[in-house]
Structure formats: C-alpha cells, structure tokens
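> Starting from these lines, generate the structure:
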Amino acid sequence: MTHTSTATPAKFPPTIHARWRETAASKGFDILKRIKDRYHLLLRCRICRATHMGKIFVLMNSQPQCPHCIEARWQGDAEAAGLKWAGRDPQNRHYGFYIADCGHRLRRQLELIKRAAAGICDVRCETCHSRKEQEEAAAQGWELISPDPDGDPNYRLYRHLECGREQRVARVNMQTGRFGCGGCGENWPAAPSHLYAMRFKLPNGAQLVKLGFSRNPDSRLRHQLLKHRSVEAQILKTVPMETGQRALQTEKRLHARLKTAFSDSIAPPVLYAGSINVRSEIYFADVTAEIVRMLDEIATDGAA
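Sure, this is the predicted structure:
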C-alpha cells in the first residue's frame, strides 16, 4: 500500500499585508515573515540589521524597540562609565551586571550607569571601597566594624585597636585624624593645639585673613574650611599651644582686640559664605600684618 505524505498546514496565515510593511519601514524595521502564531512577526532592524520577534499590535500602535540596539546602548554606557558590560539581570529588568577595572562584578541600575556615563555621578566597587575605608581606619589605629548603627551615611562604627572602645566617627574625620578616642584619648581641651593665621583669595577677588585655632591647622584648612578648589589659601603662621583650652582662650582675647581696634576690617559673611566654611571672625587683608604680629608676640613670650 502506498501512503501519501502531506505537510502539516500552518496554524496561522503567512500573509504579510502591505500596510504592515509600510508601518514597519516608517519605524525602522523590515518584516521578514510571520512566526510563532498569528500575532507575531520576525522583524529586522534597519540600524543594526539584527532580527527579533515582535507583536503585530505593538508594530501598528507604538514604536517597537530593537533589543539589540538597546543592549548596544547599555554596553556603550558601561564603557563610558569605565566598566565592562556583563549582561542584564534576569531577575530585575532595571538592573544589569558589570565588571569594574578592579575585576569585581557589580550589579547596578541601568539608569545609574547611564548617569555615570554622562558624568553626573560615579560608580564605585563596594569591595574595594570597603578595603579603602579599612585601610584609612588602620592608619589611624582603628578598625572598621560596620556602617553607622544610627543610619547616618557620613558615619561608620569603628573599634580603637589600643583600648578596644567602639565609637561612631565621621568618615571624613577618620581620614584626617580630627577626632579622639572617648575611652583613652585626650579630648580637645587637654590635647595640644595651635593658633593660626590663614590668608584667602576668593574667586570674586576678595582677599581675607582668618585667625583661629586647631589641633591640625593644615587639615582644618584643606578638609573643613575650603568649599571650592578655586579658592586660593595659605597658612601664614602657626603657634603651638599646650592645650586646646589655652588656644581657645587666647584666640578669644585676640579677636576682642582686633574687633576693638579694626572694627571696619571685619568682613561681612555674605562676602565669603560660598567659599569658606565659617560664619564669622574673618577679616579683610589689611589687618594681616597685625594678626601675624600678635602671633609673633605670643610665640616669643606667651603674651596675649
């Protein structure tokens, strides 16, 4: 007996209507054929020439997106942000995986990487950043334990290696050493300090001088006072003091003398508010010589 073989008929019509082709062309695609069922088409992108499956309804009623072009943009964003694209997160369509220069694998929001590519923000590796913070703490004799238990992103919880005390410390203070151990360390009234005179030239042209005290004048200037790199600043003179309490008392007496003798030389805060991170006790440069003279006097015989 002879059996006649017949092909299984398609479950959907192969017809591609002219209006579909015209619409696809106007939106940057060519229709190759109908696939899967009567609702889907195989589309070819006219930009990258790659193909993907799309719905007829989407083609006719909105702008289809080529998944290959989208992934190429994600890859371009990754490269612009200094990363290597490692694929989309299958668990969350808003996230992707990236390889940092250090070799660590990062999971980040696609939009965040786009912003980083535009220079709006930075992307950092948590593993390397944590190691850096641990090294900062070790350099000061402390150990990083955890993020701040109170939830402040500017603080961390540290352990003092000398006495074992656990303490919340602002990270910027850990970086600069501008803090003491509440268990065994000296606090500022008892710790050695310095009087200082600093000169500033602001972007607006104003030239000012500041008299103050600090355990570390250079750190005070570089990490606390300056708001912008455009401000020119210089430490003119420092005078060591036995204690912070003595430095504070002496500073107050000097300011009282300056305010009495040079009241017209007190600079208004509005002049420097955007450049120097203080609210008062800044003078115009015409009293610089007098401030330096007073500090020389203190350095010579301790008079105030």
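> contacts and neighbour counts: CA atoms only from here.
OK.
> now what about the lengthiest helix in the chain, what contacts it?
If you go by DSSP state H, the chain has its longest helix at helix 244-261. The contact list for helix 244-261 (CA atoms under 8 Å, 6 or more residues apart in numbering) reads 188-195, 211-215, 241, 266, 281, 294, 304.
> The same query, at a cut-off of 6 Å, please.
With CA atoms under 6 Å, 6 or more residues apart in numbering as the test, helix 244-261 has contacts from 188, 189, 190, 191, 192, 193, 241.
> and what of stretch 232-240?
By CA under 6 Å, 6+ apart, stretch 232-240 touches 194, 195, 196, 197, 198, 199, 200, 201, 299.
> what about residue 4, neighbour count?
Other residues near residue 4 number 5, with proximity taken as other CA atoms under 10 Å.
> Kindly report the same for residue 93.
10.
> for the stretch 51-200 of the chain, what spans make up the helices?
56-61, 67-80, 110-117, 126-139, 171-176 (DSSP state H, counting those that start in this stretch).
> Include mean neighbour count and distance to residue 271 when you put these into a markdown table, please.
Listed next are these as a markdown table, based on neighbours: other CA atoms under 10 Å; distance: least, CA to CA, whole Å:
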| stretch | mean neighbour count | distance to residue 271 |
| --- | --- | --- |
| helix 56-61 | 14 | 59 |
| helix 67-80 | 17 | 39 |
| helix 110-117 | 19 | 34 |
| helix 126-139 | 14 | 36 |
| helix 171-176 | 18 | 27 |
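> Now render these as a markdown table, adding distance to residue 286.
Formatted as a markdown table, the helices of the stretch 51-200 of the chain follow (distance: least, CA to CA, whole Å):
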| stretch | distance to residue 286 |
| --- | --- |
| helix 56-61 | 73 |
| helix 67-80 | 49 |
| helix 110-117 | 46 |
| helix 126-139 | 41 |
| helix 171-176 | 32 |
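> before we move on, the earlier item: quick one: which of the contacts of helix 244-261 is the most crowded by neighbours?
Top of these by neighbour count (other CA under 10 Å): residue 193, with 24 neighbours.
> do you know how far it is from residue 11?
Per CA to CA, to the nearest Å, residue 193 is found 88 Å from residue 11.
> Same question for residue 71.
From residue 71 to residue 11 the distance is 33 Å (CA to CA).
> go on, residue 203?
Plainly put, residue 203 is 75 Å away from residue 11 if you go by CA to CA.
> ok, back up a step: please check the contacts of stretch 232-240 and keep the buried ones.
The neighbour count (16 or more other CA atoms under 10 Å) marks 194, 195, 196, 197, 198, 199, 200, 201, 299 as buried among the contacts of stretch 232-240.
> Which two of those residues have the greatest separation?
201 and 299 (26.1 Å; CA to CA).
> What's the local residue count around the closest residue to residue 127 other than its chain neighbours?
Spatial nearest neighbour of residue 127, chain neighbours left out: residue 104 (7.7 Å); criterion: CA to CA, 6 or more residues apart in numbering. By the criterion of other CA under 10 Å, residue 104 has 12 neighbours.
> Next, the second sequence, to be compared with the first:
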Amino acid sequence: MTHTSTATSAAFPLTIHPHWHAAAEAKGFGILQRVKDRYHLLLSCHTCRRTHASKIFVLMNSQPQCPHCIEARWRDDATAAGLEWAGRDPEDRHYAHYIAPCGHNLRRQFEMVKRAAEGVCDVRCELCQQHKEQEEASAQGWELIGPDPNRNQNYRLYQHQACGHVQRIARANMQTGRFACGQCGEDWPAAPSYLYAMQFRLASGLRLVKLGFSRNPDSRLRHQLLKHRDLDAKILKTVPMATGQLALQAEKRLHAKLQAGFSDQVAPPELYSDALRVRSEVYFADTAQVIFAMLDAIEAEEDS
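Below is the predicted model of the structure:
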C-alpha cells in the first residue's frame, strides 16, 4: 500500500541561526520566527514588547528600529509641544496630523514638532493666526487681504476700510499702528500728535521720567522704548498737539529749558541703557513736577 503525505513544506526556510539570535539580543530584540519570505524575521522589541517584521540584512548590518517605539516618541513629542497625536500622513512619511489646542487639524513634519517639544520653536494654527491678524487689522481700520505679494514674511497685504486703498504693511507696524495710508493718510509732520511724560522704574528701583512726543504715545512706550516688556513703565501725562511739527518744536523748547535749568537732573545713559532704547532726553524723577508744569502751560496755550 502506498502512503501519500498531505503535509507540504514551508514556502521559505524556518531555520533561525544562532548568530541571528545573538545579533538581535545585542540590538534590543528577540527573534520569534521567520515570516513572509526567506528574507524576513519577526522581531520582539525588548522595550515595548511588541513585534514587527524586519529584514535579516537590516538586523545583521544595522540597527533595527521598532516602529511602535518610534510612534511612541512621536506621541510624546506631540504632547510636549501642546498637541494631540492624530496619526501619520498617508501621503508623506515625514509628516503627521496633530490636533491643536484650538481644535484644528495641523499637518506638520515630525522634526518640526520635535523642535517645538524642545522649546526651539512654536507650533501655530494657520486658521487661528489668520483670524488674529485680521483682528489686528480691524483694530486699525484695515482689512487683511492676504500674504505679501513680494513674499516678505514680515509683511501682509491690507486694504484700508476708509478709502479702499490696498497697501503692503509690515505686520509689526499694523500691530502698533505706526504707519499711514498711502492714499489718504497724513505724514507725521501734519498728523495730530501728543507731547508726553512717561515714568520708568528700573530693576534697581531708580525712577526716571522721559519727555517726548509721538502720534501714538502708548505704542511708543510699549513697542519702541522698552527693551523688556515686564519693566514697570507708565504714561504720566499727555498733551494733544495739532500737528507733529508743532509737537516737535514744543518738545525741543522744553528739553532746552530742562537742560539749561536742571542740568544735574539729566540721567546718564549708562543708568538705563539696559532697559530703554534711547540715549537721551531722560531725567531723574525729581523733575516730574517741573515737566508737568511745562506741559500744563502748553496745554493751556493749545486750549486758548
């Protein structure tokens, strides 16, 4: 009687050689079995205890990478960057999808999120950023149209709501209001302005006052004068002037009087150079009442 076996041989060898085991253990893996074809092994990661298929050539000639551990690091980076992991991008192996705190889905490179997790850069939502920039423009009476046609990252294209004029404006200037419409705006000599007195309390406790003029004293204080935003600073008094030219002339007269009559009250620049972006026209706090009196006199003249 002839015996016929129904067993079939494997489509690829099942032998796992001892030196393969040794290489896998040295690299943080165990070998479970051969899979797929004669070129692949099923490895078990000693770190996460999960499995993945790896080529024998990779095991023997380089360091296998556990895809589960890699994804765990991506998830950790997302959390550290303030994002929620939403999965890999199926179209590009260098990208993944993340959920921002605002709820919007962001597509970002792994390396960019890693840098954000390390504090090197920030991850921002384009939709929320556009909304923020539109609010900045609206506060100044403008409408955000889009990116700069000249591709300067610091500029945007805006339209003036009052006259319809379209203009390139630096975003920093839009935030501070330090610009004019190229069609209907006034240059600073003709535009209304203010004389101002400001006070600064330095880290040492020393108080200083500054006399000056600006079309926008608050913007001048917050965005131009201070080197550090946490410096104790405030506007003590402002006097509206009909034009910037008149404000400049009045300011020069006042400084001349102060420097002639109170030269010992002029603060040396080395006292405040670490805190303020100016090198002159700053006085010790004892001159504050003198400056107030001068400004009151000018205000009375303007009102008469």
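> Just the closest of the contacts of helix 244-261 of the first structure to residue 17 of the first structure, please.
When the contacts of helix 244-261 of the first structure are compared against residue 17 of the first structure (criterion: CA to CA), the nearest one is residue 188, at 83.4 Å.
> if I pick that closest one, what's in contact with it?
residue 244.
> Would you mind measuring from the residue in the second structure that it lines up against to residue 181 of the second structure?
Counting by TM-score structural alignment, residue 188 of the first structure corresponds to residue 188 in the second structure. To residue 181 of the second structure, residue 188 of the second structure is 12 Å away according to CA to CA.
> Next: residue 139 of the second structure.
The gap separating residue 139 of the second structure from residue 181 of the second structure is 15 Å, by CA to CA.
> repeat for residue 51 of the second structure
Per CA to CA, residue 51 of the second structure is found 64 Å from residue 181 of the second structure.
> Show me what counts as buried in stretch 240-258 of the second structure.
240-241, 243-248, 250-251, 254-255, 258.
> so which of the residues you listed would you say is closest to residue 95 of the second structure?
Closest to residue 95 of the second structure, out of all of these and judged by CA to CA, is residue 244, at 52.7 Å.
> What separation is there between the residue lying closest to that closest one once chain neighbours are set aside and residue 246 of the second structure?
Of all residues not flanking residue 244 of the second structure in the chain, residue 189 sits nearest, at 4.3 Å (CA to CA, 6+ apart). Using CA to CA, we find residue 189 of the second structure at a distance of 8 Å from residue 246 of the second structure.
> Stretch 242-261 of the second structure: how far from the chain's middle?
Relative to the mean C-alpha coordinate of its chain, stretch 242-261 of the second structure is positioned 38 Å out (CA atoms, centre = their mean, to the nearest Å).
> ditto for stretch 129-142 of the second structure
17 Å.
> what sits up against that stretch?
Under the contact criterion CA under 6 Å, 6+ apart, stretch 129-142 of the second structure has outside partners 143, 144, 159, 160, 161, 175.
> now these in CSV, with distance to residue 27 of the second structure?
CSV is the format used below for those (distance: CA to CA, whole Å):
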residue, distance to residue 27 of the second structure
143, 59
144, 55
159, 61
160, 64
161, 65
175, 55
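> So which of these belong to strands?
Using DSSP state E, the members of these that fall in strands are 143, 144, 159, 160.
> so which of those residues comes closest to residue 118 of the second structure?
Distance ranking of those against residue 118 of the second structure, using CA to CA, places residue 144 first at 32.6 Å.
> From what I see, the closest one and residue 156 are in contact.
No. Applying CA atoms under 6 Å as the test, residue 144 of the second structure and residue 156 come out as separate, 7.4 Å apart.
> which residues touch the spatially most central residue of the second structure?
Residue closest to the average C-alpha location in the second structure (CA atoms, centre = their mean): residue 122, at 6.1 Å. The contact partners of residue 122 of the second structure, by CA under 6 Å, 6+ apart, come to residue 116.
> how close does it sit to residue 165 of the second structure?
Where residue 165 of the second structure is concerned, residue 122 of the second structure sits at a distance of 34 Å (CA to CA).
> before we move on, what about residue 189 of the second structure?
Per CA to CA, residue 189 of the second structure is found 22 Å from residue 165 of the second structure.
> before we move on, what about residue 127 of the second structure?
For residue 127 of the second structure, the distance to residue 165 of the second structure - CA to CA - is 25 Å.
> can you give me the strands in the second structure?
So, for the second structure - with DSSP E - the strands run 29-35, 40-45, 51-55, 84-88, 95-99, 105-109, 142-147, 155-160, 166-170, 193-201, 207-214, 232-241, 282-284.
> Just put those in JSON lines and tack on distance to residue 132 of the second structure.
Listed next are the strands of the second structure as JSON lines, based on distance: least, CA to CA, whole Å:
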{"stretch": "strand 29-35", "distance to residue 132 of the second structure": "50"}
{"stretch": "strand 40-45", "distance to residue 132 of the second structure": "46"}
{"stretch": "strand 51-55", "distance to residue 132 of the second structure": "45"}
{"stretch": "strand 84-88", "distance to residue 132 of the second structure": "22"}
{"stretch": "strand 95-99", "distance to residue 132 of the second structure": "19"}
{"stretch": "strand 105-109", "distance to residue 132 of the second structure": "17"}
{"stretch": "strand 142-147", "distance to residue 132 of the second structure": "10"}
{"stretch": "strand 155-160", "distance to residue 132 of the second structure": "13"}
{"stretch": "strand 166-170", "distance to residue 132 of the second structure": "15"}
{"stretch": "strand 193-201", "distance to residue 132 of the second structure": "28"}
{"stretch": "strand 207-214", "distance to residue 132 of the second structure": "26"}
{"stretch": "strand 232-241", "distance to residue 132 of the second structure": "26"}
{"stretch": "strand 282-284", "distance to residue 132 of the second structure": "36"}
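> Out of the ones you listed, which gets nearest to residue 15 of the second structure?
The nearest among the strands of the second structure, by CA to CA, is strand 29-35 at 7.7 Å.
> Read off where that closest one ends up in the first structure.
Alignment of strand 29-35 of the second structure against the first structure: residues 29-35, by TM-score structural alignment.
> Check which residues of that stretch are buried.
In stretch 29-35 of the first structure, counting by 16+ other CA under 10 Å, buried: 29, 30, 31, 34, 35.
> How about the contacts made by the first one?
Just to be clear, that refers to residue 29 of the first structure. Per CA under 6 Å, 6+ apart, neighbours of residue 29 of the first structure: 44, 45, 46.
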